[in-house]
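> okay, predicted coordinates and the sequence, questions at the end:
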Amino acid sequence: MIGYIHSVESMGLVDGPGVRAVVFLQGCPLRCLYCHNPDTWTGGGTEFTPEALTAKLLRFRPYFSRGGGITFSGGEPLLQPEFLAEMLERLHTTGVHTCLDTAGAGLGDYGAILRHTDLVLYDVKHHQAEGYRQITGQDMDRTLAFVEAVREAGVPMWVRHVVVPGLTDGEDHLAALGDYISTLPNVEKVELLPYHTLGVHKYEALGIPYALKGVPPMDKTKLEDWERRLNDCCCRNTDK
């Protein structure tokens, strides 16, 4: 079995609790307007066997002692379901905390993947079908199926949502987002992520038009009140 890996970050601090190794898997079916990793969309990446990647990741284990672990991100990690399930099982059985950072737009047996996942970081692109298609270019079917799999598996979830000026920053939008998050299973935390332009240079290098050209970065301080409100109303455990 071979997995295709875009990159590995050894000291991640924002992709789950504690200090984490973050594995970015290659491939994504979505074409989000604000994506900052267009270089993960299609083929390529470095080939790894589960044995080789496990050995590489466990070298970082001394950094996980204070609640950290390993996060699988992308791209969309669920596009390599068999490899992902194998990696999660190998790491979970060693006692490492496992986290899956996903938009839920994948393939395969979600049950086998979630069986060895301690935490899901769920990227909510939009709460309505029309808005979801506008942002991602895809329908919501896959992500809704993933949510139901998380519900059945009982895995804790942190919800993330990118806030883009003029697109997903309106009061009505964020209020409706809260209503939607309230229907999701096992939500422990909500994170509003401010839109940034750090990946724009990648579009230029790849010769891909950037859909949000001219949109300014989002001011994080403008999201603090909404983030607090969403955590207060939507989480089963707001002591975060």
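Done, it's in.

> use CA for all of it now, contacts and neighbours both
Will do.

> burial count for Arg133?
In terms of burial, Arg133 registers 17 neighbours under the definition other C-alpha atoms under 10 Å.

> quick one: it is in a strand?
No. Under the criterion used here (DSSP: H, G, I helix; E, B strand; the rest coil), Arg133 is helix, not part of a strand.

> show me what contacts the closest residue to it other than its chain neighbours?
Of all residues beyond its chain neighbours, the one nearest Arg133 is Asp139 (5.7 Å), with distances taken as C-alpha to C-alpha, 6 or more residues apart in numbering. Contacts here follow C-alpha atoms under 8 Å, 6 or more residues apart in numbering; on that basis Asp139 touches 129, 132-133.

> distance check, Asp139 against Gly75.
Asp139 sits 17 Å away from Gly75 when distances are taken as C-alpha to C-alpha, to the nearest Å.

> cool, and Phe146?
Separation of Phe146 from Gly75 (C-alpha to C-alpha) stands at 16 Å.

> of those two, which one has the most company?
Taking Phe146 and Gly75 together and counting by other C-alpha under 10 Å, Gly75 has the greater number of neighbours (26 against 23).

> dump the contacts of Asp139 to a markdown table, plus distance to Phe24.
As requested, the contacts of Asp139 are arranged in a markdown table below (distance: C-alpha to C-alpha, whole Å):
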| residue | distance to Phe24 |
| --- | --- |
| Ala129 | 27 |
| Tyr132 | 23 |
| Arg133 | 24 |
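
> below is an additional structure, to be compared with the one above:
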Amino acid sequence: MTLGRIHSFESMGLVDGPGVRSVVFLQGCRLRCQYCHNPDTWSMTGRNVQEMSAEELVKKLSRFKSYYGKNGGVTFSGGEPLLQKDFLLEVLPLCRKAGIHTCLDTAGCGIGGYEEILAYTDLVILDIKHYTREGYAQVTGREIDETNRFLGAVQKINVPMWIRHVVVPGLTDGDSHLNGLKDYIHTLKNVERVELLPYHVLGVPKYEKLGIPYPLEGVAPKDPESLTDWQEIMNDQKEREK
């Protein structure tokens, strides 16, 4: 039995997949994204981590099934949920047995076992940090290879995907960058929707509390309305089929 290391739990999430969802934030992340707003999830241990077995968690999730309806379920987020491979391999099959829709909210930077994990995953929300090798390294501090391995497994097994991309002034914004993102997404199959997320600074106090320098000090938040047109372009099915 593998114990999951859980950072936090949200019982009624409305933005982390379809319908009403429970969101399980798992501890641990190898990426160091310049705009990360949850530095408290980086360590695999953390200060307030709760350990829970797969059986205990599914029992807890089952109490919320009446709220899930036809479209809701559970989303495993983080941190990076794929770092807790053994726990996912225990909890995801139990969710399916219990009739709970499963979603992985991930950057795709785990430790392997992807095809086994995806066999019990109904939806992947993939956070695309950047679509070029150089840009990915600049944003995350790591190489893109592991994310590409995960994405290859998603494409092989044909798991439906939602794409997310954080738009940061001076880093991942501008028409040229977003055009490149659009073209990259066109190379992927089973993409059901694209969400452009405007950069915000809500996580800055966490850096101050942890005594960590904030990489984007002085960068102003992105105006959500400035992404309206691009959001429509990214989700235009005819555009995708070109």
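Structure received. All of these numbers come straight from a predicted model, not from anything done at the bench.

> what's the TM-score here?
Comparing the chains after superposition, counting by TM-score structural alignment, normalised by the length of structure 1, produces a TM-score of 0.96; 236 aligned residues with a C-alpha RMSD of 1.1 Å.

> now the strands for structure 1?
Per DSSP state E, structure 1 has strands spanning 3-12, 20-25, 46-48, 69-73, 98-102, 119-123, 157-163, 187-194. These are given in chain order.

> packing partners of the second one?
Counting contacts by 3 or more C-alpha pairs under 8 Å, 6 or more residues apart in numbering; DSSP states H and E, strand 20-25 of structure 1 is packed against strand 3-12, strand 69-73.

> what's the most buried one of the ones you listed?
Of all these, strand 69-73 carries the top mean neighbour count, a mean of 28, counting by mean count of other C-alpha atoms under 10 Å.

> aligned to Val162 of structure 1, what sits in structure 2?
Taking TM-score structural alignment, Val162 of structure 1 has Val166 as its aligned residue in structure 2.

> and Asp232 of structure 1, by the same measure?
Under the alignment defined by TM-score structural alignment, Asp232 of structure 1 is paired with Asp236 of structure 2.

> likewise Asp219 of structure 1?
If you follow Asp219 of structure 1 across to structure 2 using TM-score structural alignment, you land on Asp223.

> which ones are touching its match?
Contacts of Asp223 of structure 2 were listed using C-alpha under 8 Å, 6+ apart, and they are Pro198.

> would you mind measuring from it to Met234 of structure 2?
Separation of Asp223 of structure 2 from Met234 of structure 2 (C-alpha to C-alpha) stands at 18 Å.

> same check, this time on Val124 of structure 2
Distance, Val124 of structure 2 to Met234 of structure 2, by C-alpha to C-alpha: 18 Å.

> count the residues that sit near Glu225 of structure 2.
Neighbouring residues of Glu225 of structure 2 were enumerated by other C-alpha under 10 Å; the total is 10.

> got it, and Val219 of structure 2?
Burial of Val219 of structure 2, expressed as a neighbour count using other C-alpha under 10 Å, amounts to 14.

> spatially, which residue comes closest to it, not counting chain neighbours?
Here the residue nearest Val219 of structure 2, using C-alpha to C-alpha, 6+ apart, is Pro169, at 7.2 Å.

> next: Val8 of structure 1.
Taking C-alpha to C-alpha, 6+ apart as the measure, Val8 of structure 1 lies nearest to Val23, with 4.6 Å between them; neighbours along the chain are not counted.

> which position in structure 2 aligns with that neighbour?
Under the alignment (TM-score structural alignment), Val23 of structure 1 pairs with Val24 of structure 2.

> tell me who's in contact with that match.
6-10, 74-78.

> now the two most distant members of these.
Farthest-apart pair in the contacts of Val24 of structure 2 is His7 and Val74; separation 15.3 Å (C-alpha to C-alpha).

> in stretch 57-68 of structure 1, what counts as buried?
Within stretch 57-68 of structure 1, the residues that qualify as buried are 57-58, 60-61, 63-64, 68, counting by 16 or more other C-alpha atoms under 10 Å.

> scratch that, stretch 24-42 of structure 1
Neighbour-count burial for stretch 24-42 of structure 1 [16+ other C-alpha under 10 Å]: 24-28, 30, 32, 34-41.

> likewise stretch 188-204 of structure 2?
Buried residues in stretch 188-204 of structure 2 (16+ other C-alpha under 10 Å): 191, 193-201, 204.

> tell me where structure 1 has helices.
With DSSP state H, the ranges of helices along structure 1 come out as 50-58, 81-92, 110-114, 129-136, 141-153, 171-181, 200-206, 224-234.

> list the buried ones in the third one?
Put plainly, it is helix 110-114 of structure 1. Residues of helix 110-114 of structure 1 classed as buried by neighbour count (16+ other C-alpha under 10 Å): 110, 112-114.

> for that helix, grab the matching residue range in structure 2.
Taken onto structure 2 by TM-score structural alignment, helix 110-114 of structure 1 occupies residues 114-118 there.

> show me what Cys103 of structure 2 lines up with in structure 1.
With TM-score structural alignment as the criterion, Cys103 of structure 2 lines up with Cys99 in structure 1.

> now swap in Met52 of structure 2 and tell me
The alignment partner of Met52 of structure 2 in structure 1, by TM-score structural alignment, is Phe48.

> thought Ile5 was touching its match, still the case?
Yes. At 7.1 Å, Phe48 of structure 1 and Ile5 qualify as touching, with contact defined as C-alpha atoms under 8 Å.
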